[in-house]
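[1] build me a model:
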Amino acid sequence: MTDQLDADGRLRHLLTLEGLPRATLCALLERADGFAGGADARGALAGSAVCTLFFEPSTRTRLSFQRASQRLGADVLGFDAATSSTTKGETARDTLKNIEAMGVRGFVVRHSIDGEVADLAAAANPGTALVNAGDGRSAHPTQGLLDMLTLRQALGEDFSPRRFLIVGDLRHSRVARSDLHALRTLGAGEIRVCGPAALLPADATLEGCIVSHDLDAALDGVDAVMMLRLQRERMEEGLVASLDDYHRDYGLTRERLRRASPAAVVLHPGPMNRGVEITDEVADGAQSLVLRQVANGVAVRMAVLEALLA
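    As a prediction, this is how the structure comes out:
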């Protein structure tokens, strides 16, 4: 993989949270917390251009990167794969190089293929920075960062006495992988994961985690519950019997949430399948931090773009 850091330890690209030094991760979170609190960011990227190069659909990630770029004073170029020359056979690399030739040096890239963003970073010119906005099932580093910022705001900076639970389709989730890397780096006291056996990875992804298939038991005493979206194609693949069965066994309800710590918080990266992995009562309840995650997404992406491009 392309090295994310230069010889001086500064960020060149943000491709994954795996292996990212704790000091770098914490510095991004602290800067993001400042932006979330209203720190002045005007003009930090004046004269720069950022292209949101998305080869997959997105709402929250794309718009929050655009909003972050605007708040930093950068020009924003939107890219729609459906109406671009990629429909004529142009490769992602050629698309990047052509936009780069227009003077753009910041790219936010989402792609369906694992490792594609790192390959594009390797092909980029010196001085061009790429941010992985989600590639395949590998990584979604800014989602991991905004989740950590949200958890730090709610639970404090010391994760060592805390118990965290991630629920759902971890096998196919780039969000879960980034969250796990970040939680380990930040010294989480206990990481639990829960889901159907068919939706849990068989590789080293869950190393050091407490694995369960019983959501009621997994919820006991946890400080944070991080729900994952059930991708409906898993039903077509035969990995989930039915949405009703999944909700019965792994849906977070108000009654189930009572098993967690009384002050436990609930996160979800969105989009939510209400009535499947989470009920309305929980998604809209007092313990839900879903909308704070969205707000923090802008602040985190501001911190990342500033670190890469300012």
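[2] could you use CA atoms for every contact and neighbour count after this?
    Will do.
[3] separation between residue 33 and residue 263?
    Using C-alpha to C-alpha, to the nearest Å, residue 33 is found at 22 Å from residue 263.
[4] for residue 8, that is, sorry about that
    41 Å.
[5] do the same with residue 189
    17 Å.
[6] equivalent analysis for residue 250, please.
    In terms of C-alpha to C-alpha, residue 250 sits 21 Å off from residue 263.
[7] who has more neighbours out of these two?
    Counted by other C-alpha atoms under 10 Å, residue 250 and residue 263 do not tie: residue 250 has more neighbours, with 23 against 15.
[8] the nearest residue to the more buried one once chain neighbours are set aside: how many residues sit nearby?
    Nearest non-adjacent residue to residue 250, counting by C-alpha to C-alpha, 6 or more residues apart in numbering: residue 215, 6.0 Å away. By the criterion of other C-alpha under 10 Å, residue 215 has 21 neighbours.
[9] next: the one 3 residues further on.
    Using other C-alpha under 10 Å, residue 218 is surrounded by 23 other residues.
[10] and this one, please, so the two structures can be compared:
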Amino acid sequence: MKSNLQLDARGRLRHLLSLDGLSSDLIIDILDTAEQHDKLLAGPEKKLGTLSGRTVINLFFEPSTRTRTTFELAAKRLSADVLNLQVAASSTSKGETLFDTLKTLEAMQADMFVIRHESSGAAHFFAEHAAPGVAILNAGDGRHAHPTQGLLDLFTIRRYKSLPGEATRDCFSRLSVAIVGDVLHSRVARSGIHGLRILGCQDIRVVAPPTLVPVGIKEMGVSVHHDLEAGLDGVDVVMLLRLQKERMLGAFLPSLGEFHRDYGLTRARLAKLKPEAIVMHPGPINRGVEIEGDVAYGPRSLILQQVSHGIAIRMAVMSLILGRDNGERR
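    Down below sits the predicted model:
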């Protein structure tokens, strides 16, 4: 990833394609801005005029509920005009290229595209060819990256694991985080690892069957565990991943039942964790596979809070990129 493509000449966000290459100061700025927006969302008046007159197009080539909806809500909370493009019903289904789609929509005076695509690098392609002043936000590209999911996970961890008055880097430097499940196919895992490392987390564990661990993952600064109990020993945060059966073309697992037996977070396993350990999951959940239903919405789980924090994070990213031109930032 060419990190400079994401930044303008002053080092500020121009696009958001990946957390890889961003500075800790910039990520903390996004988290702090999201805190301000989260306070707004908790009050009676939930709307700002930051992006009034701006047009945001959600361009989703893959199905999505949480991500698309929270991006739409975030843009509307900032007073942007929002268009949700149904790609299956668009000209791309007739053979139009990504480049032609981008240029056609740019001609409609769009200011920002939120893009989800099944191909790794698709968001980067759009950013390389976008007109000056048009921003690209990656809402997930293949197995590569899901930066706003990574940011909302960092936001959630900081919100629930930092001590009063503690600096963000100090918080993450003392935490142990386990990422459990289908790491091989997970853009969420990659973005999470990048973000945790940038903020100083020293103990990041990947816990998965050997068939679901990417080659070279240790080079990202993580330890690899194939035994769940050992991988979860002493951790502060458990980040579960969905089994992405739609991306599996071979026999990665004997069966879903065996995966749950060996790697599912059950009530019995939860009881063995540190009392203050938290449980996270990007959704959607495969109940009875990576997590038991009672655990998913139990008192240790922050899954629903993650969804809510996604709105604040996406508002923060949009306002930092487009809002400063409207006089709202910097």
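[11] quick one: TM-score?
    After superposition, the two chains reach a TM-score (TM-score structural alignment, normalised by the length of the first structure) of 0.97; 310 aligned residues with a C-alpha RMSD of 1.3 Å.
[12] rewinding a little: what does the residue nearest to residue 250 of the first structure align to in the second structure?
    Taking TM-score structural alignment, residue 215 of the first structure has residue 228 as its aligned residue in the second structure.
[13] for its match, which residues are in contact?
    207, 208, 262, 263 (C-alpha atoms under 8 Å, 6 or more residues apart in numbering).
[14] so what's the residue count around the equivalent of the third one over in the first structure?
    Residue 262 of the second structure is assigned residue 249 in the first structure as its aligned equivalent, the criterion being TM-score structural alignment. Neighbourhood size, residue 249 of the first structure [other C-alpha under 10 Å]: 17.
[15] separation between the residue nearest to residue 249 of the first structure when sequence neighbours are not counted and residue 246 of the first structure?
    What sits nearest to residue 249 of the first structure in space, not counting adjacent residues and going by C-alpha to C-alpha, 6+ apart, is residue 215, at 7.1 Å. Going from residue 215 of the first structure to residue 246 of the first structure by C-alpha to C-alpha gives 11 Å.
[16] run a quick neighbour tally on residue 283 of the first structure.
    Neighbours of residue 283 of the first structure using other C-alpha under 10 Å come to 23.
[17] other residues contacting stretch 185-199 of the second structure?
    18-20, 22-24, 140-147, 149-151, 153-154, 168-169, 172-173, 179, 183, 204, 212, 220-222, 241, 244, 247, 282.
[18] okay, and it goes to which residues in the first structure?
    The aligned range for stretch 185-199 of the second structure is 172-186, by TM-score structural alignment.
[19] can you check which part of the second structure the longest helix anywhere in the first structure sits on?
    Longest helix in the first structure by number of residues (criterion: DSSP state H): helix 290-309. Aligned by TM-score structural alignment, helix 290-309 of the first structure falls on residues 303-322 of the second structure.
[20] residues of the matching stretch that come out buried?
    Counting neighbours by 16 or more other C-alpha atoms under 10 Å, one finds that the buried residues in stretch 303-322 of the second structure are 303, 306-322.
[21] which residue ranges of the first structure form strands?
    49-54, 75-80, 106-111, 129-135, 163-167, 190-194, 210-212, 224-227, 265-267 (DSSP state E).
[22] so which elements touch the longest one?
    Contact here means 3 or more C-alpha pairs under 8 Å, 6 or more residues apart in numbering; DSSP states H and E; on that basis strand 129-135 of the first structure packs against strand 106-111, helix 116-123, helix 141-155.
[23] repeat that for the first one.
    Contacts defined by 3+ C-alpha pairs under 8 Å, 6+ apart place strand 49-54 of the first structure against helix 60-71, strand 75-80, strand 106-111.
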